[in-house]
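Peer 1: A predicted structure for the sequence below; I have some questions about it.
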Amino acid sequence: MSSTVAQNYSTSHFLCQSAAPKQTDSAEEIVIPRKKTWDKLAVLQALAATVNRDHTAVHYQFQDDPYLIPRTSPEFRLYALSRGSGCNAAKYIVNTYPHLFQKDFAEPSIPCLLPEQLEPLINEISVDALKERIRLRKVRASVDLYDQLMQAGTPVPLEIGNTLLDLLCVYGDKEPPREDQLEPREAEDEGEVTADFQKKQRGRPRKASDLLSVTWRVDNNAERIFSLMPERNEHSFCTMIRGMMKYGAYTKAMNMYTDLLNNRMKADVYTFNALISAVPELKEMYNERVDLILELLKQMAEQKVQPNLLTFNSALKSLRKCGSIAKGLSLQIINEMKYLNIEPSLATFDHLLAIFYKPAAASRPHTDIIFEVFDEIEGTHFEPQDPDDVNFFISAMRLCLDLKDLELAYRLHKILETGNNWMLLGDSYQQSIYYGRFFNILCMMESIDVVLKWYKTLIPSLYYPNVQGVKDLLQALDTENQLHLIPNIWKDIRKLGHSNKQDLVEEVLELMGRDKHSPELQVTFADCALDIKAAYKREQFRNIQWTATSLGNVTVLLLRGGRIQDAWGMLQLFKTNNRVPGKELLDEFLDHAKESNNKALALDLVKLAGAFSLPATSELFDWVMKEFELTDEEKRSLEDLDATSSDSSGSDQE
């Protein structure tokens, strides 16, 4: 961070006093290798560096089959899920029926694509059979065989027992889900959750993810085997602690950690990482959480356990739930990482920004931190080191959007495009969130020419905009008075599958019909209105219906574009859909009839108003009698219609 921050929060090295910084020797001998060892992908990486991304093409994962190239946002998600389902189906066939794939015709042979050995080959009751079942991740079979060995009096080596504990604690004493199958849901697991989880979830609706994540049952096989082991070492205790932490038994894990210390053992760095991550679940008060984090870090120093990147990231992640008192400690942790020559990852900066920027905070945020973070990481090539690395870019772009800082958004996007940092953007869902926020701030603060340039760059190769993204673009067009581009945007709306979104379609019609434009543009708008009318006809049995506003806008657009018959047909739709045309729409028709001296249109309009029993029928009658020369027969028919309309109005008032 900056020198000012370093002065305010000097490095005290109280976190890990036993760890010494790496020393560099100025007289280090330079050894020139005799040959260069190239990466296996070096040639492919060199070829990939010679081409640029095609902005007009879709994502590379859909290039294998042109027929399956998605053209809409729903299709993108559907095809991506279908592709993954196809891969899982293929794995299921290969692994379930391996005897059908004994012959290997592949040249060269690729072992990872061959059928896996899923069934054990050793059927006798022995330690080797137990090792084989553990290697195959057969949880229940491994537990049964372990019990048989114990009943037979066969000693199980400590190393094998620890490996079995690893298997049980990783999968929560359940059969691991195969890649080609969904995770099994056991009904009995749902009722046997820990007391810690019940306390945590009290007063909150239970989610499916909660039921899947908490499966640590009381007195399960892991606890039973741990208690039956004739001897236990640090590996045994650490495995149990991490398993309990993973599946929500936080209090039990802390008690197990106390037993580890009482047995004069020390935990490894991964166990400390798990303990630090679970601090918000162990303590309620902010100051208690901070004190526990500091205590665990000091215990690491006392036990001479060297921290790693995930240690500091776990501390920062827990500090996110410690309120404003975590700000000073978080900067000390960053300084401690520098002292130990531990390079931060993107998750480190994501946690740091979250500590200083609280969405619901009433006080003014510390806006300097985000600038210092960007100064620190600009031009840096990051590699994935923490599962939370993928959260940085979407969170940082949200901050840019909240701060309404366009320059910061550009800087962040430049960092994303540095090296292979784009690979840390996450899955397709997270990519959509990032580009949606980036496009939102562009539409809000950038000129329309630049917005359209980015629009062509991002869509459809990287981003399928949702309804809000399209609305942002329409708002930018309205602000810059570039409404003539709306017909082209409507074509994209259809391609993106948003033509069935009622509010979006009505906004398009509202922008086109709000003001009058040149005759050429009005003709273009009329053609677009006809296309929208066809979309209503296609979607009328789904989730899009005619409203008085949409009917009026389409009618006005057709009328201004010179399509009189189509506009008159839209007036008939008012009655079909139980809608009443507004006075502004009737005035628009009357003005057109006057300009074109179309007496027949004026008469038909008065008759239509009478058919709707509109209060403005008498006013229309007087206007037509004044503006046009009518025959006696036409006057009598209008007078009869006016009298009928007046009687209907009077009866309605009574």
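Peer 2: Ah, there it is. Numbering: from 1, shown residues only.

Peer 1: okay, CA-based contacts and neighbour counts for the rest of this
Peer 2: Fine.

Peer 1: Any buried residues in stretch 389-403, and which?
Peer 2: For stretch 389-403, the neighbour count (16 or more other CA atoms under 10 Å) marks 389-401 as buried.

Peer 1: Give me the contacts around that stretch.
Peer 2: 345-350, 353, 406, 408-409, 412, 416, 424-426, 430-431, 433-434, 437-438, 440-441 (CA atoms under 8 Å, 6 or more residues apart in numbering).

Peer 1: Can I get the buried residues of stretch 389-403 in CSV including secondary structure and distance to L100?
Peer 2: Supplementary listing: those in CSV, determined by DSSP: H, G, I helix; E, B strand; the rest coil; distance: CA to CA, whole Å:
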residue, secondary structure, distance to L100
D389, helix, 42
V390, helix, 40
N391, helix, 43
F392, helix, 46
F393, helix, 46
I394, helix, 46
S395, helix, 48
A396, helix, 51
M397, helix, 50
R398, helix, 51
L399, helix, 54
C400, helix, 55
L401, helix, 55
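
Peer 1: Of these, which pair is most distant in space?
Peer 2: Farthest apart among the buried residues of stretch 389-403 by CA to CA are D389 and L401. That separation is 20.0 Å.

Peer 1: Would you mind identifying the next helix or strand past the helix or strand hosting F525?
Peer 2: Taking DSSP states H and E as the criterion, F525 maps to helix 519-539. Proceeding N to C from helix 519-539, the next assigned helix or strand is helix 548-560, under DSSP H and E.

Peer 1: Next up, a structure to set beside the first:
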Amino acid sequence: MFRISRMKYKNGSNGIVQNLFARQSTATAKKTTESANESQRIVIPKKIDRGPTDLLYTLSKTVGRDPTAAHYKYHDDPYLIPTSLYNRDQYALSKESGKQTAQWIKQQHAKLFNSKDAKPPIEAFFPKPVYTDESEVDLKCLEDSVESLNVCDAILIYRLLTAKNVTVPDELKQNILELVCFYNHKDPIPFDMFEARGSAEASKRSRDAKPDVWVENSFADQLFQSIEPKTPAAYNTMIRGLYKFSSLERAEELYNEANEKKIPLDLATYNSFIRNINKPGVTAEMRWEQIKITLGDINKRQLKPNVKTLNAILATIKAGGNIHSIIDYAVQTMAEFQALNIEPSLETYAHLLDIFHGKQSPPSNVIYQIVERIEKNPNLIAQGPDDLTFFYKAMVVCRFRLRNSASLARRIDNIVTHSDNIKFLGDAQQEQFYYRYFLTTILHNETFAEFIRTYDQLVPETYSLEPSVADDIFSTINITGTIQHVPKFWTDIVISGISKRSQLNDSILALMTTNQPLADVKEHDGLVDQFAEIAWTIYQNAMNDQFASARKEELIPATRLANIVILLLQANRHQNARTIVESCLEQQKDKRIIGCLTDEALSAFIDSCVVNKEPRIAIQCVAYSIENGVGDAIQFGRKIVQSFTLETNEIKRITDLVGQDVLKSAQKSTE
């Protein structure tokens, strides 16, 4: 680093000199100054091209990343920062929808946005040219469309030019062919639409997603046929495009045709071929032999394999077969590429995890070797889109394939949080999966206090709590007895938007009912009231949930309501408990409620009725007990007779339900 200061030369002129921050003697400094004055020559360093955000990026490095802060894209209004995964997606997509709306308005009212007062003009602010079959076009229009990645416009302009017998240069033809083959005749999602692109990639990974297949007899096929003589670049482009969009038969046909005509193929085409050796009926041994033949062809072409060749081989050999043979092939492959001094990428490591730590793989410590290797140089460089799968897969291995793997999980997370490596977690969905398995690994392998410290750094800003993780947390609380943390996690459940999940509600209600707060434990102060409030909130959510049918959770088990009643009565909230019990009674039963209240809940409520002097509802509970076979109806009746001064009609109702013996036994006990 250096400091710029202004000095005055002997001749009176001003000059700029650089003062280095280094220790030097006075004599050395004086000598340097005299030398500079003698030469009076200024050496201007070469310009370094910097992006518009390079300075901000450098400044951010000095403060590091705050895991408790929300992502910058949510910072428009602190009161609107989303905390649930669904709301985050909707928030981010809505912002991009606003951008798309602005683009649409700009296109629809293009005449209003043609001012070019800015110098230099900013092309992004101008409307996109609109081409039709009647448009007057030239080669410059075609070149601009290709450069701007406007695939559909480039196809239309090319056809208009060929209809007018305009000769398109071969180089431009090749550029169009590459553009069309790469995007399969469709305009790509704009680069700055990050959320839309992430959503599209996530939909491709879903089970129901339909593959983006090659358009048969398409413009690309016609353009390829029009290129005479056929160039190696044209063959390479077509083969890669066909392989990318799953037209395997046509791709293999062109691949064999190129080999027969001795047309040189490039390394990227060979890599695509290796990735698509997998066919129905092809065994692991056959795939391995074909890989070796292809590597021999690469060697004959005097091409040097790269990391993408390595990844293509690993992706192919892991496709199926005997696991021991697959491991043997992977070991041979890694040894060969290590001899070529080819550094593995994160995608390479992801494939190795699939091979050495798969469901059928024998125990292995390969993941430890991988993490140790990455730790030596944690400044990661992206090599391809599949690099984004490594950290998620590594955390899955820690969670399900290893024992006592919390220390390894933390080492992996330290790599993720180093510098800007967090970008390698991928889109929001993959990031959610990564932190799900990271937290559950810590939960099952470290103390609950250590888990809490890690949890507080991630929830809710970085990770949105999920039902499966919350259920694991409550199971751990039930084992450790740390029920003082229940209100904290319930708050996060509400914030994360999962407070209406039936199974999760049943878990937390069972936990609170089973583990009653103790009066002599300081940490349990106020828990009774907090538990009751949580229970009442769960009841209100269930009764007012308009989307329960969409989740197939419209039915409400009475056992859930029984736990709610018990928790409410522990906090002396009789009226709330009465509301629930009345909804369960046969005379006023809500059709959504299935099953019966438990003995414990019914008994506790009748006791509460005695305290609050409500004989009528207590007698209805006796009838409910008889009709549903719940609790000891005779004991309930005896308690009512002994505790209340009943009217004639109430006595008659009791005797009709449980018989005259209850009155006699009550009189004897009174005497």
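Peer 2: Thanks, I have the structure now. What you are looking at is a predicted structure, and each value in this text was computed from that prediction instead of being measured.

Peer 1: Quick TM-score on the pair, please.
Peer 2: TM-score for the superposed chains, counting by TM-score structural alignment, normalised by the length of the first structure: 0.79, backed by 580 aligned residues with a CA RMSD of 3.6 Å.

Peer 1: Select only the buried ones of the contacts of stretch 389-403 of the first structure in PyMOL?
Peer 2: Remark: buried members of the contacts of stretch 389-403 of the first structure, expressed as a PyMOL selection using 16+ other CA under 10 Å:
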select buried, resi 345+346+347+348+349+350+353+406+408+409+412+416+424+425+426+431+433+434+437+438+440+441
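
Peer 1: need the contact list for I291 of the second structure.
Peer 2: 274, 313.

Peer 1: how close does whatever residue of the first structure lines up with it sit to Y250 of the first structure?
Peer 2: By TM-score structural alignment, I291 of the second structure lines up with I293 in the first structure. Distance, I293 of the first structure to Y250 of the first structure, using CA to CA, to the nearest Å: 15 Å.

Peer 1: Same question for Y257 of the first structure.
Peer 2: Separation of Y257 of the first structure from Y250 of the first structure (CA to CA): 11 Å.

Peer 1: Ok, H55 of the first structure next?
Peer 2: Counting by CA to CA - H55 of the first structure and Y250 of the first structure are separated by 49 Å.

Peer 1: between the two, who's got more neighbours?
Peer 2: Neighbour totals were compared for H55 of the first structure and Y250, and Y250 leads with 24 against 15 (other CA atoms under 10 Å).

Peer 1: if I look at the residue of the second structure sitting at the aligned position of the more buried one, how far off is F273 of the second structure?
Peer 2: Aligning on TM-score structural alignment places Y250 of the first structure opposite L248 in the second structure. Distance, L248 of the second structure to F273 of the second structure, using CA to CA: 9 Å.

Peer 1: And P362 of the second structure, by the same measure?
Peer 2: With CA to CA as the criterion, P362 of the second structure and F273 of the second structure are 30 Å apart.

Peer 1: which of these two has more neighbours?
Peer 2: It is F273, of P362 of the second structure and F273, that has more neighbours when counted by other CA under 10 Å, with 21 against 12.

Peer 1: Show the contacting residues for the more buried one.
Peer 2: 243, 252 are the contacts of F273 of the second structure under CA under 8 Å, 6+ apart.

Peer 1: do the same with E134 of the second structure
Peer 2: Contacts of E134 of the second structure by CA under 8 Å, 6+ apart: none found.

Peer 1: Helix or strand: which one has it?
Peer 2: With DSSP H and E as the test, E134 of the second structure turns up in no helix or strand.

Peer 1: and if you look at Q338 of the second structure?
Peer 2: Per DSSP H and E, Q338 of the second structure falls inside helix 323-339.

Peer 1: Report all helices and strands that that helix contacts.
Peer 2: Packed against helix 323-339 of the second structure by the contact rule (3 or more CA pairs under 8 Å, 6 or more residues apart in numbering; DSSP states H and E) you find helix 284-300, helix 307-317, helix 346-356.

Peer 1: can you give me the angle it makes with helix 307-317?
Peer 2: Counting by axes from the mean of the first three to the mean of the last three CA atoms, to 10 degrees, helix 323-339 of the second structure lies at 170 degrees to helix 307-317.

Peer 1: S464 of the second structure against N87, yeah?
Peer 2: No. Look at S464 of the second structure against N87 with CA atoms under 8 Å: they stay out of range, at 10.2 Å.

Peer 1: Compare neighbour counts for these two and give me the winner.
Peer 2: S464 (24 against 14).

Peer 1: Name the residues that touch the helix holding Q338 of the second structure?
Peer 2: Residues from elsewhere that reach helix 323-339 of the second structure (CA under 8 Å, 6+ apart): 284, 288, 310, 313-314, 317-318, 320, 352, 355-356, 360-361.

Peer 1: the inter-axis angle of it versus helix 284-300?
Peer 2: Going by the same axes, to 10 degrees, helix 323-339 of the second structure makes 10 degrees with helix 284-300.

Peer 1: Only the buried residues of helix 323-339 of the second structure, if you could.
Peer 2: For helix 323-339 of the second structure, burial by neighbour count (16+ other CA under 10 Å) applies to 323, 325-327, 329-330, 333-334, 337.
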